[in-house]
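K.L.:
Just a sequence and a predicted model for now, questions to come.
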Amino acid sequence: MKTIFKGTEVLSCKGSKIQKMSRTKSILFLLFSFFYSLFSFAQQQDSTKVNQLDDVLVSAVRVTSKTPVSFSNMDKKEIKYRNLGQDIPVLMNYLPSVVTTSDAGNGVGYTGIRVRGSDATRVNVTINGIPYNDAESQGTFWVNMPDFASSVESLQLQRGVGTSTNGAGAFGASLNLLTDNYANKATGEISSSAGSFNTFKNTVKFSTGLMNDHFEIAGRLSTIKTDGYIDRGSADLKSYFLQGTYVGKTTLIKALVFGGTQKTYQSWNGIDAETLNTNRTFNSAGMYTDDAGNVHFYNNETDNYNQDHYQLHWSESLSDKWSTNLAFHYTKGKGYYENYKEDADMADYSLNPVGTVTTTDLIRQKWLDNDFYGTTFSAKYVTDDLNVILGGGWNKYEGDHFGKVIWARYASQSELGDHYYDDYSSKTDGNIFAKANYQFTEKLSFYGDLQYRNVKYKANSAETGLVDDNFNFFNPKAGLNYAFTQNSILYFSYARANREPNRTDYEGGNVKPEKLNDYELGWRFNTEKFQLNSNVYYMAYKDQLILTGRLDDVGNPIRANTEKSYRLGFEFDATIALSEKFTLRPNFTLSSNKNVDLAVDGEYYGTTKIAYSPEVIAGNVVVYKPIKGLYLSLLQKYVGEQYMNNIELPAAKLADYFVNDFNASYEIIPNKIFKSITITALVNNIFDKKYVSNGYMYDVYPYYYPQAGTNFLIGLNLKF
C-alpha cells in the first residue's frame, strides 16, 4: 500500500457508507448467484477430467516457444526450494534482466522488481488472468498478499511488451501467475521456517482431493513476522487462500477467495551517504524530539492494510477445437498509514490557530477505501495449423481517500473522527483483443495480435487537480517463427504499446501518455541436456515517463516525460546439464538505455543514461544433487552500476554489486504418517557483501536502501 498512500490522497466519499455497503453486497450476491447457476449446470455434466488449469485459465495471456516473445517460466517445484517467507520478487531475482529491491533489507515486507530497467508500474501482473496492478498507481504490492508463493502453481515472466493481456499495459514485462491446480487425492501440508532478524513463517495447507470425482476444496493459512534488517523495519503479515473446484467432462468451475492483512513499520525513508558509512540500519521514520531535546521514535509509524480478492472462473470445452473461459472478480481494499508529524502547520490539517500558535505535533492517518471489480473472457479455437484466441476484459476502480488526525498537542476545534481531506477517484479500463498463431509451412509460423483498450480516469484532489481523461489505445503486435531444425528456432517480433499516466504523474501537470515500439529478435536452441535462449531487443519510446530519482513531499517517486528514449539490449540464458548431478543455469543482459536530447527544467543535457537501468545484469544458479532427495545450489547475482537520476550526476551513481546465496534442501520419504519430510536452508549473501540495491535523490543528495549482510532461513515442511 506504500505508493497508494504516500501522497495519493484521492477524492471525496461519493455517496453514503450505506450506499457503498449496498453496492458491495450486491456485487457479492451477483457473483454468488452466477456461481450457483453454473454449479447447477455443471452437475449435469460427465465426470472425466478437463485440461490442466494452465491451459484453461491462463492460455489467453501466456505464450509458448512458438510465440516470438522473450519469456521465462518458474514452476512450483522450483519455487519451493527458496519459499521460506521472502516475497515473490525476491524469488524471481535470478531470472534474466531482473533486479529486485527490499525496503527493510531482508526480502520481507515491501519489495520491488525492475525488468530491463522498468519499474513495477510497467510490469503488468495478472493472477489467473485477472489484473493485479493497482489501478491508480499501477504498482504491485506483494506485502498485501504475504506468502502468496505457497499458492502459486507456476508463473511466467514475459519481457518487453509481450502478448496482449488484461489490465495495465506492459512496458517492461508481463508477469502472470497461476494459482494451485486441483488435487486428485486428499493432502495436508504444514510448513514452518525461522531465521535472521526474528523472521518466522508458518503455513498450513489442505486439499480434500476430488470428492466423487468432481469436487475439491483446498485452502491455506499463513503468518509471517520479522523485525527486518533495518531498525524497526518490522512486518506482521497474515494471509489466506481458499478455493472450490468442480471438474466435469467439458466443464471446469473454480471459485477462489484469498487475501491478506499486513502491519508494516515504515522503512522507506532511506539513509544519506554519511549514515550509510556509520549506521547502515538507521531508520528515521517516526523520529521526533521532545521539549527537552531528547530524540524519540513513534512506535506506531506503520502501514496497515487489508485486501480481499474474489474470483470466479468458468471454463468450457465446447469441442475438440473450441474452448471458452469467463471470469468475474472483485477486490476489496481498506487501510491506512500512520505518521507522527512534528511542528505541522495547523492550516494543512484544517485546524484553526490556538491564539498565536499555528503549528502542532500531531498523529495523522491517511486512509484508502477502494473497490475493484470486473470481468475477463476469452474463446480459443485450435486446429493443426491455426491457434486463435479472442478475448478481453472490463474493470472498474473506485477509491475513497481521506485523512484523520487522531491526536494533536493543540487540537483546536477538531472533533474525533474529523477528516482533513476527502477525495474520490474512479477508473474504468476496457479492452478487447484477437491473437493468432498460424503455421504457414512445417518450418515457418506467423503470430499476430491486435488489442484495443479504452481507459477513463477521473480524480479531484489538491495534488492532481481536476482530472477527467479518456484514452483510446490501439496496440498491434506481429512476429515470425522459423524452425531451422526441431531444436533450433529463430524469431522476430514487433509490438506497439501505449500507457496512460498514473495518479502521481498528474501532480507534475502537463503529463502525456507513453508510446513504445518494441522490436525483438531471438534464437532458441533446445536439446535434452542443453537449452539456450538469446534475444536482442530495441525498445523505442515516445514521451516515456522516466523516474527522475526524486520523491515528492510524501515519498512518491516523481516521473517526467522525456520526448525520446530507447533501450537496446542483448539477453542470454541457458540450462546446461553437465551430468545427472550437476546443472548450470547462467544468464546475463547487456544493455544501453538512453534519453535522447534530454532537457530538464529548461536545461539541455543531451543524450544521457536512463535512471535505474544498469547496463549489465547477470545471474547464475549452480545445482548439485549428490544423492536422491538432496538439492544443493549456489545462486549468484551481479548488477552493474546505475544512476538514480537522468543527468548522470556523480553523486547519483549506485555502485555495482555481486551477491551469492546458498540453498540446500533434503527430502525424506518415510514409510508411515507423512508422505514426505523436507528440510530446507537458505543462506543469503554468504560473503557478507555490504551493498545497496536502490535509492533516490533529495535535490543533489543521494539516499540509499542498504541490504542485509549474511542472513539465513531454515524451514521444515511436512506433507501427509
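P.N.:
Looks like it came in fine.

K.L.:
CA atoms for contacts and neighbours, from now on please.
P.N.:
Fine.

K.L.:
Strands of the stretch 1-150 of the chain, residue ranges please.
P.N.:
For the stretch 1-150 of the chain, the strands defined by DSSP state E, counting those that start in this stretch occupy 71-75, 98-102, 111-115, 123-127, 130-131.

K.L.:
What helices and strands are in contact with the fourth one?
P.N.:
For strand 123-127, the contact count by 3 or more Cα pairs under 8 Å, 6 or more residues apart in numbering; DSSP states H and E identifies strand 173-179 as packing neighbours.

K.L.:
From the rest of the structure, what touches the strand it packs on?
P.N.:
53-54, 57-58, 61-62, 115, 122-129, 151-162 (Cα atoms under 8 Å, 6 or more residues apart in numbering).

K.L.:
Provide the angle between the direction of that strand and the direction of strand 123-127.
P.N.:
10 degrees (axes from the mean of the first three to the mean of the last three Cα atoms, to 10 degrees).

K.L.:
Show residues contacting stretch 405-423.
P.N.:
So stretch 405-423 is in contact with 9-13, 349-354, 360-365, 400-404, 459-461, going by Cα under 8 Å, 6+ apart.

K.L.:
In helices, which of those residues appear?
P.N.:
Judged by DSSP state H, helices contain none of the contacts of stretch 405-423.

K.L.:
What subset of the contacts of strand 173-179 is buried?
P.N.:
Those of the contacts of strand 173-179 that meet the buried threshold are 53-54, 57-58, 61-62, 115, 122-129, 151-162, by 16 or more other Cα atoms under 10 Å.

K.L.:
how many other residues sit next to residue 710?
P.N.:
Using other Cα atoms under 10 Å, residue 710 has 17 neighbouring residues.

K.L.:
Just to check, it is in contact with residue 687?
P.N.:
Yes: if you go by Cα atoms under 8 Å, residue 710 and residue 687 touch, sitting 6.7 Å apart.

K.L.:
hmm, back to that, I'd like the strands of the stretch 1-150 of the chain written out as TSV, with distance to residue 245 added.
P.N.:
Formatted as TSV, the strands of the stretch 1-150 of the chain follow (distance: least, Cα to Cα, whole Å):
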stretch	distance to residue 245
strand 71-75	21
strand 98-102	34
strand 111-115	32
strand 123-127	17
strand 130-131	18
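
K.L.:
The structure to be compared is supplied as follows:
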Amino acid sequence: MKSTFLILSSKRYNYYFRRFSFDFQNKVIKTKNLFLFLTLLVLSVSVNAQQNQVQQDSTKTEKLDEVLVKAVRVDADSPITHSNVSKEQLAKRNLGQDIPILLNYLPSVVTTSDAGAGIGYTGIRVRGTDATRVNVTINGIPYNDPESQGTFWVNLGDFASSTESLQLQRGVGTSTNGSGAFGASLNLLTDAFSENASAEISNSFGSYNTRKHTIKLSTGLLNNHFEISGRFSKIDSDGYIDRAFTDLKSYFLQGIYKDENTLIKALTFGNYERTYQAWFGLTAEELQENRRQNPYTYENETDNYWQDHYQLHWNERLNSNWSTNLGLNYTKGKGYFEQYKPEESAADFANLIEEDSDVIVRRWLDNNFYVINANVVYKKNTLEVISGISYNTYSGDHFGEVIWGSDLAPNTNIRDRYYEGDATKNDFSVFSKATFKLLEKVTGFVDIQGRFVEYKTNGVNSDLVDFVTDANFNFFNPKVGFTYKPSSSNNYYLSYARANREPNRDDFKAGVTENETLNDIELGWRFYKNKVSVNTNLYYMFYQNQLVLTGELDDVGSPIRATSGKSYRLGLEIDANIQFSKVFNTSTNVALSSNKNQDFNATINGEVVDLGNTNISFSPNLVIGNSLNFNPLENLQVSFLSKYVGEQYMGNIDNEASKLERYFLNDLNINYEIKPNGIFKSIVLSGLVNNIFNKEYVSNGYFGSFDYDDTSSPTGTTTGYYSGYYPQATTNFLVGATLKF
C-alpha cells in the first residue's frame, strides 16, 4: 500500500509539475495551477502519513523564530550532511574578522583573505567548491549576487554580532532560495527577540591597527508584544598586506511584534565599505623579496560600495499543525572601484583620452534586488511537509567613467562614460518537501523543486564589446533520502540530490551558455552516546559541464571559469566531539577527498593534449580541523585551534608551477566572563592569537598560461606559465572586552 501510494503521488506530482508554467515574457504566473499543485502534494502525503499514525497524538509546535529558516534548514536526523553553529560559538572568536574566517574550523572548509588578516575581502571554499557555488541566505532571503553568484562578506561588516545561528549544509543540501547550491549552502538566522531590556558595548583591538567597536541595544518586550533592537559597528584594519586597509561601517535595526501565534519582524541592515585593493597578489619573486608588499601604488586604488537591506517577515501559527511564513526583501547596492592606469590605448576608453595617456577610471555598479518568499508548514506526529515559492528580480547598471586623464581627447569631459550596459534577472522557484515515517525505525525524505531563470543583458561591457544576452533556464531538482535509526545512539542515512545552475555574467561573456548539473550521493552515520558524538559521511558528487576555476583572473580580480565536461568529487568526512571530563573536551574533523576532471584536454605548445584525469583546481585532498577546549574555571575557556590544508593546484593541468603548498596553522582563543554585582550583568574578556607558530603560508593564488613564438618547438609555439600568491598573516592577535548591561 505504501509503495503503491508513493508511485501514485509521484505521478500526481509529475502531472501537475508539467501543467505548471511560468511565463517570464508576460510576467504571468498561473497561480491556480501552483496552488493546486502545492495543495494536492501536501494533502496526498498527509493522508498517507495519517494512515500510519502512531497511537499518541503529541504534536510538536515550531518556535516561530525558527519558521524564518525552516524552509531552507534541516534537523539533526535529516539525511542531509550539515553543521550547526550557535550565537555563543560565534561570539567566542568574534573580534572583528569576517564570517568565513569564523567558520574556518568546520569540516571541509578552507578560507582566505586578500588583505591577509581575515578582514575585508575574504572567501570560503567548501569541498573544493568556490564561493560562487555556496548558496547563502539570510532569514531565507538570497544573499548571493544574482549576476556574479558570489558572496561579498565585505558588505556584511560585523554581521556575526547580529546572527542568532547558522547552518552549513555540505553538498547539494535541501532546496533553497536563490542560486543553486553546488557544493554547500549557508543559511543565517538573525537575532531572535529578547524578553528583557539589554545593552552591550564591545571593543576589540589588535595587530595591523585593527579595531572593532560595537554597540547593541534592546528594549526587551514592551507590553509583552513589542521589541526594538539595534546594532551599530565600526571596523578598521590596515591589513597584513601593505596599505590593504579596510574601513567598514555597519548597522542592524529590528522591530518585532509577537503574541502567542504571531511573529512579525521588520528589519534593516546595511554596510558601507571602503577597502584598498589587494587582489593582484604577488609573484613568486615578490613573495620572496617582501611578502607584505602591495604592487599597487596609486593612493586611492580603492573599492567603495554601499548596500542596504530591508526585510519584512510575518510568521503565523494557524493551529497546532499549520504555520506559515511570508518574507519580503528589498536590497539597494551601489558603488565603484577606482583604478589608475598608465599609458593606455585610446581605443580602450572609447577615445575619451589620447593615445598613451595616463588615466584614472571608476567602474560602477548600481543595482536593485527584490524578493518574495511564501512558505507553509504542516506538522503532525512523524509527518512534516513544507511547501513554498520564492521569486526574486534583479536589475543592475554597469558603467565606467573617466575621472582624470593626463591627456584627454578634445570635447571630452570628466566623468564621461566609456562603457555602459544593464542587466535584469528573474528567478522563480517552487518546492515541496516532506519528512515522514516509512517504518518504525526508518524515516523518508522527499524534496522536489522547480526553478525557472531568465537573464538578459544589453549594452557594452568594460572591454568595449557589445554584450547582449537573452537566456532562459528551466530546472528540475529532485532530492530523496532515508534515515535509519536503530537506537537513540545510532543514525544512518542515505540521500540523493540533483542541482542545476545557470552560467554567471562572466561565463556568458566568455561564451558559456549551457547549464551545469550536479548529482550528489551522501551516505552517513551519526553516533551519539554519553559524552561522545561522531558524524561520518561518504559523498560522491559527479558533474556534467562543471565550471571549474581555470586559475586565471579577469581585469577586476574575479576568477575565470571554464567548462570541464565530466568531473567528480569523492570524499570521506569525519566530525567527532569528545567530552573527556568536566574541564576538557575536543572537537576534530577530517576530510579526505579525490577531486578529478575526467579526460581533460588543454592546449599546450600549440596543440590540444589529452591529459586524462587531472586534479580540479583549488581542491585539497586533505583538510583537518581540531579544537582542544579547556575549562579550568566555570567562566574561563581556553581553546587551542589547529587547521591543516593539504597541497592543492591553482589550475587543472597538474602543472608544478600551479601548486599551493600544504600548511598547518594553530590559534589560541581565550574567553573569561566576570559577573559583578553592580551595573554590569557581565563582562566578557576575549583574546585570540592567530598563527601562534608564525607560519609563513599562502592560502590562495592564481595561475595562467601564455603562448609565444619558438622556432625550436615542433609546432612553432611554446606555452609559458605564470602564477600569483596571496600571503596570509604571520603571528597576530586580537583582544576585546564586552560590557553587558
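P.N.:
Noted; the coordinates are in hand. Please read all numbers here as calculations on a predicted model, not as lab measurements.

K.L.:
Give me the TM-score for these two chains.
P.N.:
After superposition, the two chains reach a TM-score (TM-score structural alignment, normalised by the length of structure 1) of 0.90; 657 aligned residues with a Cα RMSD of 1.1 Å.

K.L.:
So which of the contacts of stretch 405-423 of structure 1 sit within strands?
P.N.:
Among the contacts of stretch 405-423 of structure 1, the ones falling in strands (DSSP state E) are 360-365, 400-404, 459-461.

K.L.:
so where is stretch 116-128 of structure 1 in structure 2?
P.N.:
Across structure 2, the stretch matching stretch 116-128 of structure 1 (TM-score structural alignment) is residues 127-139.

K.L.:
hang on, I meant stretch 273-280 of structure 1
P.N.:
Aligned by TM-score structural alignment, stretch 273-280 of structure 1 falls on residues 284-291 of structure 2.

K.L.:
Show residues contacting that stretch.
P.N.:
The contact list for stretch 284-291 of structure 2, computed with Cα under 8 Å, 6+ apart, reads 241, 282, 293, 723-725, 727.

K.L.:
so where do the strands sit in the stretch 551-700 of structure 1?
P.N.:
For the stretch 551-700 of structure 1, strands defined by DSSP E, counting those that start in this stretch occupy the ranges 557-577, 582-600, 603-609, 616-624, 630-639, 642-643, 653-654, 657-668, 676-684, 692-698.

K.L.:
residues in structure 2 matched by the first one, start to end?
P.N.:
Taken onto structure 2 by TM-score structural alignment, strand 557-577 of structure 1 occupies residues 559-579 there.

K.L.:
most centrally placed residue in structure 1?
P.N.:
With distances taken as Cα atoms, centre = their mean, the residue of structure 1 nearest its centroid is residue 140 (4.0 Å).

K.L.:
Name all residues that make contact with the equivalent of it over in structure 2.
P.N.:
Aligning on TM-score structural alignment places residue 140 of structure 1 opposite residue 151 in structure 2. Shown in contact with residue 151 of structure 2 (Cα under 8 Å, 6+ apart): 131-132, 136, 143-145.

K.L.:
which residues in the stretch 301-450 of structure 1 form helices?
P.N.:
Applying DSSP state H, counting those that start in this stretch to the stretch 301-450 of structure 1 gives no helices.

K.L.:
And stretch 86-102 of structure 2, what's buried?
P.N.:
The neighbour-count check on stretch 86-102 of structure 2 (16+ other Cα under 10 Å) flags 87, 90, 92-102 as buried.

K.L.:
Provide the aligned range in structure 1 for it.
P.N.:
For stretch 86-102 of structure 2, the aligned range in structure 1 is residues 75-91, judged by TM-score structural alignment.

K.L.:
show me where the stretch 151-300 of structure 1 has helices.
P.N.:
Secondary structure of the stretch 151-300 of structure 1 (DSSP H, counting those that start in this stretch): helices at 273-278.

K.L.:
Now the equivalent of residue 526 of structure 1 over in structure 2: which helix or strand?
P.N.:
Using TM-score structural alignment as the criterion, residue 526 of structure 1 maps onto residue 528 of structure 2. According to DSSP states H and E, residue 528 of structure 2 maps onto strand 516-529.

K.L.:
Can you point out the buried residues in that strand?
P.N.:
When burial is assessed from 16+ other Cα under 10 Å, strand 516-529 of structure 2 yields the following buried residues: 516-528.

K.L.:
quick check, residue 40 of structure 2 in a helix?
P.N.:
Yes: counting by DSSP: H, G, I helix; E, B strand; the rest coil, residue 40 of structure 2 is part of a helix.

K.L.:
Just give me the match in structure 1 for it.
P.N.:
That one, residue 40 of structure 2, aligns with nothing by TM-score structural alignment.

K.L.:
Distance of residue 40 of structure 2 relative to residue 381 of structure 2?
P.N.:
20 Å (Cα to Cα, to the nearest Å).

K.L.:
which of the two has more neighbours?
P.N.:
Shown here are residue 40 of structure 2 and residue 381; by other Cα under 10 Å, residue 381 has more neighbours (18 against 15).

K.L.:
To which residue of structure 1 is that one aligned?
P.N.:
Residue 381 of structure 2 maps onto residue 384 in structure 1, by TM-score structural alignment.

K.L.:
For residue 664 of structure 1, grab the count of nearby residues.
P.N.:
By other Cα under 10 Å, 20 other residues sit near residue 664 of structure 1.

K.L.:
Name the nearest residue to the residue mapped onto it from structure 2, ignoring sequence neighbours.
P.N.:
Using TM-score structural alignment, the equivalent of residue 664 of structure 1 in structure 2 is residue 670. Among residues not flanking residue 670 of structure 2 along the chain, residue 638 sits closest, at 4.6 Å (Cα to Cα, 6 or more residues apart in numbering).

K.L.:
Just give me the match in structure 1 for that neighbour.
P.N.:
For residue 638 of structure 2, the residue aligned by TM-score structural alignment is residue 632.

K.L.:
Pull the contacting residues for its match.
P.N.:
Residues near residue 632 of structure 1 by Cα under 8 Å, 6+ apart: 623-625, 662-665.

K.L.:
Next: residue 208 of structure 2.
P.N.:
Per Cα under 8 Å, 6+ apart, neighbours of residue 208 of structure 2: 237-240.

K.L.:
Now intersect the residues you listed with the strands, please.
P.N.:
residue 237.

K.L.:
Could you pick out the buried ones from the contacts of residue 208 of structure 2?
P.N.:
For the contacts of residue 208 of structure 2, buried by 16+ other Cα under 10 Å: 237-240.
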